[in-house]
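Q: Turn this into a structure:
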Amino acid sequence: MQSVPQVASPCIGVCALDSERQHCTGCWRTLEEIRGWRTMSDRERLQVLKVIEARRPTAKH
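A: Okay, here's the model as predicted:
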């Protein structure tokens, strides 16, 4: 049986919360998403990746 690779973390090593503490300015995840990443299923991780893609253009810099 072939194992399916886990969905990789979007972390790029630039860990800093935005001024409103809504998300990380490196990976765009919220603290809740970051904390939960290790225990999420691949399906949940893929959902988070979709959410952060939608979040990215609307985030304040």
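Q: rest of the way, CA atoms for contacts and neighbours
A: Noted.
Q: Regarding residue 26, which helix or strand does it belong to?
A: Assessed by DSSP states H and E, residue 26 sits outside every helix and strand.
Q: I'd like the structure of this one too, to check against the first:
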Amino acid sequence: MSSTKDPCIGVCKFTDDICLGCGRTKREIKAWKKLDKDEKRAVLAESALRLLALEATGRRKTK
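A: Presented below is the predicted three-dimensional model:
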């Protein structure tokens, strides 16, 4: 995950405070612009795991 570009894909549907589009929490979405690169990478890694746990495709590429 080398990119720290905003992962928002414009879905913005929430389940238990987690966006089904990007996998971030509402708090992480609000804080995104203030995070440094390492923090953004950590959020991206965590959000990918959340999407897997929710079985949401979100921004993950499907095969």
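Q: now what about the TM-score between them?
A: TM-score of the superposed chains, computed with TM-score structural alignment, normalised by the length of structure 1, equals 0.76; 54 aligned residues with a Cα RMSD of 1.7 Å.
Q: element containing the aligned partner of residue 32 of structure 1 in structure 2?
A: Residue 32 of structure 1 maps onto residue 27 of structure 2 when the alignment is built from TM-score structural alignment. With elements taken from DSSP H and E, the one containing residue 27 of structure 2 is helix 26-31.
Q: Mean deviation, that helix versus structure 1?
A: Here the mean offset of helix 26-31 of structure 2 against structure 1 after fitting is 0.5 Å, by mean Cα distance after the TM-score superposition for structure 1.
Q: so where in structure 2 does the longest helix anywhere in structure 1 end up aligned?
A: Scanning structure 1 for the longest helix, with DSSP state H as the assignment, gives helix 42-55. Alignment of helix 42-55 of structure 1 against structure 2: residues 37-50, by TM-score structural alignment.
Q: what about that stretch, distance to the chain center?
A: Relative to its chain's centre, stretch 37-50 of structure 2 lies at 7 Å (Cα atoms, centre = their mean, to the nearest Å).
Q: Check stretch 22-36 of structure 2 too.
A: The answer for stretch 22-36 of structure 2 is 8 Å, by Cα atoms, centre = their mean.
Q: Straight-line length of it, end to end?
A: 18 Å (Cα to Cα, to the nearest Å).
Q: next one: stretch 7-23 of structure 1
A: End-to-end distance of stretch 7-23 of structure 1 (Cα to Cα): 20 Å.
Q: For residue 47 of structure 1, give its distance to residue 20 of structure 1.
A: Residue 47 of structure 1 sits 23 Å away from residue 20 of structure 1, going by Cα to Cα.
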